[in-house]
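Asker: Sequence and computational prediction follow.
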Amino acid sequence: MDDLKDLVMEAHKRDIKVLLDYVANHTSPDSQMLKEKPSDWFNPKKDIVNWNNQEEIEKGWIYGLPDLNQDNPEVKNFLIENALWWINETNIDGMRLDTVRHVSKSFWNEFANAIKTEYPDFYLLGEVWNDNPRYLEQYRQLGIDGMTDYPLFKGIRSAFTRFGKTATLINAIKQREIYSNAEINGIFIDNHDNKRLISNASENGQEYLKQALAFIMTYPSIPIIYYGTEIGMEGGDDPDNRQDMKWEITKDSEVLTFYKKLAELRSNNISVKEGSIELLDYDSYFFSYMRKKDDKSVIVIMNLQSKEKNVTINIPISANYKNILTNKVYVIKGNKLEVALQPFDILLLESK
């Protein structure tokens, strides 16, 4: 506990916020709770068969993990008081809430209200594994600040891969307006439940990974970087995607060098930090969008194909832009940009 408190304290000195992962749905098969607590603290052991049945989703056991019964007032109160205890003891800034859709909405509403009453600025990020943004938004309305954006994740995985196309990603971007607070959703490329993107993409995996990183680092939500993604770590299905961090790769990683440029852009460019997003032109194999704040803007263009592609993009403003990756200057005349995209090209054009 002292180590955690020291970590939070030192992070705060560096203007870094710390989130803990909090699991209210289940416990370990080896947990002492199974011995110490009465049986009505747990739902009867039953696998989820119909994943479209909300009652099954909330009452069933996932992966053989004992499912806590939040309908029991003792369990509900324990979980809420336990969460408040962690916040009070450690001074953390937020929680990533695990397996949110496997717990009743009434519980989450009471949980969020209890925390926000004591800590109004505390950030709650809900993991709701579902591809429908309207389904996710239901949990946002309960008081959970942001969602892990699985609809966007599906789009990312559909685009940045061998034979990938943009349709699902474009649709997810267009559905952004469904969320009431999309800017505080968490967006991600990899996580502990899925094969890493670089491995899933197979051929040209590193190129697709760099494109995916460029996308989430220039998109108006919160990027979540799963450890190792920033250095191009590979990993298949769970548990292969949970290998130890390969620190030796950090010394000479092309992906890490690229990621640092993206982090610098996100930290220092007002359009990327705070600007609106507007989809520009796209087809099945390339897409473009603009981030804009006042008179500043950044245009992002990507070619998903392994061959050159000539495109014409309609730009809503006329200005001079510089590619932050190559320093090449582009002059927008007549509100059009004609460009020959190279294979797997990434253009990050900053207004000058």
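Answerer: Ah, there it is.
Asker: From here on, just use CA atoms for contacts and neighbour counts.
Answerer: Will do.
Asker: what ranges do the strands span in the stretch 1-150 of the chain?
Answerer: All strands of the stretch 1-150 of the chain, identified by DSSP state E, counting those that start in this stretch, fall at 19-22, 94-97, 123-126, 146-147.
Asker: mind checking which of the ones you listed is nearest Gly155?
Answerer: For Gly155, the closest of those is strand 146-147, at 15.8 Å, according to Cα to Cα.
Asker: And here is the other one:
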Amino acid sequence: MRKVTTLVLLAICSFAFGQIERVEPPNWWANMNSTELELLVYGDNISNLDPEFSGNINIKKVVKVENPNYLFVTVDTEDITAGTHTLSLKKGKRTVDSFNYEFKTRRDGSEQRKGFDSSDVIYLLMPDRFANGDPSNDSTSETIEKANREHQGGRHGGDIQGIIDHLDYINELGATTLWSTPLTLDNEKVYSYHGYASSDLYKIDPRYGSNEDFASLSAELHKRNMKHIMDFVPNHWGLSHWLIQDLPSSDWIHFWEGGENGFKRSNYIQTTQFDPYASEIDAKGCMDGWFDYTMPDMNENNPMLITYLVQNAIWWIESGDLDGIRVDTYPYNDKKGITEWVTRVMEEYPNFNVMGEIFMHETAHIAYWQKDSKVGAIQGFNSNLPTVMDFPLHDILPRVFKEDQQNWGDGVYRIYDHLTKDFLYPNINNLLIKMGNHDVNRINQEFDGDVDKYKMALTLIMTLRGIPQIYYGDEIGMLGDKGKGDGDIRRDFPGGWTGDEQDAFTSKGRTTKQNEYFEFTKNLLNWRKGKKAIHFGETLHFSPVDNVYVYFRYLPDNPNETVMVVLNNSNKDQKIDLARFEEGIQSHTKALEIISGMEYEINQNLDVAAKSGLVFELK
């Protein structure tokens, strides 16, 4: 295997002309908005060959780079018709090698595909830990790490077929959208199950299945009127990525002198992206530093790399029939480069959605990264990124529901205060809100398995502005302590493997407590599906008193679409005088509580049990 060096790239001494080993993207589509396609053509010492396309396809530009094993061939696709065309590499009049390149027909309406939005509920899972539908691919001859379910940080065997086998479970739960952590090949020697160190951006890891299986997953989701989000990782690739092992040129990665293979760890100070006082060395240390030893940091100042990443995203959207992309470690990317990337993707699909992981803890810092942000505009920056993650809300949730007394600023007042900062966001509906994910303590671990606290937190998440996301297993009360290692917060879903002692995918297989979690989640999520006031409505809230928080979601032009939420976060039953909330109740006289199904008269008092929430449809 070729190795990365400091200034030059090895394996460039041969003068024999070899075969074409790769062409990326491996195929394309006719009738794309972008009329240029930059093909990466790879093979031993091919840079002295001349590319030629059949079918009168116009080659607009050929770029040769440091490494003679590459040609970058830009073709004009404006008038290309679907079909297979021959790409030939020639030495004079002699054809040295050729490649049959296919331009496919796009799906009808592909350009106008609608992305996920605030009418959806996202179900996040880690494929290796969800369900093993095909044990025959647990270990493969072409991948290094073999299955070992006894090892917390090893491969456990979950796969795409396991997800497909349990889509009806996710659908029954009421989630409308699936987000899986990365499924592309991660062929590192150890700890590869998470998928965030890709070895091939165009290939599904065979331990998960095939590219065809990935497309089948989308098809099965769409049969159920569900959506599919792909996890995309442009900031860093795996050290074992074939392109990293034989770089086109030294400026495709951030190479640090003195470090083994150019490694220097990021300082992780994301605020240097906008800090007006940041030193250059700190900014470079964040954006150019490697996320980890096995994850070389990609140089998005390189326009050829950005084009490669844009085309890769478009290729997966088309071939995988996607409804959204989640971008990992968004602020670690070069700001200019990642903005060009998201802009070009959204130009191809104007109704699509891209969500960036902004793992920061201040509302202003998150808002900076959303498209059309006034915060970013202060520095003349517009990210063009539609959706960001409300991590500050996630940060306070564990504290909120463990604080029985409001005092000043405690308990549900933290939620009230947090929402007062929403004016910083240009689009509050495009905020991902969540109780947890694959990088933090499970919410039920934070609540010590207290189902009442879970119910209140879920009620909040499912009725606030934004796009709610739950993490696999939360709906059955799964625990996980990050202090015990990432594997503990990424436990196997019980019943996903043949021979499991319990099958929590079925009502009969769940314990009584697990069913209490599940049924509450199911009822709330399925009710939410039809509530436009929750999806796109306005918010009216009242400052909490005695740790009781009351807010309304409503459509201004439709008074029949009004939802009132009451959260009693105290450890005592409370009788609430509703007169204070007349501004939200208005002329409504009755209310249907959606979990219990009980109908209430909207009079002067409302009894609310300790540590509980009520969700009313006002009539």
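Answerer: Now that the structure is in, tell me what you want to look at. Treat the numbers as computed from the prediction; the structure is a model and nothing was measured.
Asker: before we move on, the earlier item: which stretch among the strands of the stretch 1-150 of the first structure comes nearest Gln32 of the first structure?
Answerer: strand 19-22 (17.6 Å).
Asker: Which stretch of the second structure is that closest one matched to in the alignment?
Answerer: On the second structure, the counterpart of strand 19-22 of the first structure by TM-score structural alignment is residues 229-232.
Asker: before we move on, what about stretch 110-124 of the first structure?
Answerer: Mapped onto the second structure using TM-score structural alignment, stretch 110-124 of the first structure spans residues 340-354.
Asker: Pull up the distance across that stretch, start to finish.
Answerer: Using Cα to Cα, to the nearest Å, one end of stretch 340-354 of the second structure lies 13 Å from the other.
Asker: Repeat that for stretch 324-339 of the second structure.
Answerer: With Cα to Cα as the measure, the first residue of stretch 324-339 of the second structure is 17 Å from its last.
Asker: about what we covered before: average offset of the match of strand 19-22 of the first structure relative to the first structure?
Answerer: Comparison of stretch 229-232 of the second structure with the first structure after fitting gives an average deviation of 0.4 Å (mean Cα distance after the TM-score superposition for the first structure).
Asker: now what about that stretch, what contacts it?
Answerer: Under the contact criterion Cα atoms under 8 Å, 6 or more residues apart in numbering, stretch 229-232 of the second structure has outside partners 177-183, 313, 322-328.
Asker: who wins for neighbours among those residues?
Answerer: Counting neighbours by other Cα atoms under 10 Å, Leu183 leads these with 30 neighbours.
Asker: any idea how far Tyr75 of the first structure lies from Asn25 of the first structure?
Answerer: Quick fix: residue 75 of the first structure reads Val, not Tyr. Taking Cα to Cα as the measure, Val75 of the first structure and Asn25 of the first structure are separated by 11 Å.
Asker: Oops, could you answer that again for Asp71 of the first structure instead?
Answerer: The spacing between Asp71 of the first structure and Asn25 of the first structure, counted by Cα to Cα, is 12 Å.
Asker: Please identify which of those two sits among more neighbours.
Answerer: For Asp71 of the first structure and Asn25, the more surrounded residue by other Cα under 10 Å is Asn25, and the numbers stand at 25 against 16.
Asker: related to what we said a few turns ago, spell out which residues are contacts of both of Val75 and Asn25 of the first structure.
Answerer: In contact with both Val75 of the first structure and Asn25: Leu68, using Cα under 8 Å, 6+ apart.
Asker: now do the same end-to-end measure for stretch 323-341 of the first structure.
Answerer: The first residue of stretch 323-341 of the first structure is 13 Å away from its last residue (Cα to Cα).
Asker: brain fart, stretch 563-577 of the second structure
Answerer: 18 Å.
Asker: which of the residues in that stretch are buried?
Answerer: Neighbour-count burial for stretch 563-577 of the second structure flags Val563, Met564, Val565, Val566, Leu567, Asn568, Asn569, Ser570, Gln574, Ile576 (criterion: 16 or more other Cα atoms under 10 Å).
Asker: swap in stretch 261-281 of the first structure?
Answerer: Leu262, Leu265, Arg266, Asn269, Ile270, Ser271, Val272, Lys273, Gly275, Ser276, Ile277, Leu280.
Asker: Out of those residues, name the ones that lie in helices.
Answerer: In helices, judged by DSSP state H, the following of these are found: Leu262, Leu265, Arg266, Ile270, Ser271, Val272, Lys273.
Asker: for the second structure, which residue is closest to the average position?
Answerer: Arg326 (2.9 Å; Cα atoms, centre = their mean).
Asker: quick one: which of the buried residues of stretch 563-577 of the second structure is nearest to Ile585 of the second structure?
Answerer: Using Cα to Cα, those come closest to Ile585 of the second structure at Met564, 8.0 Å.
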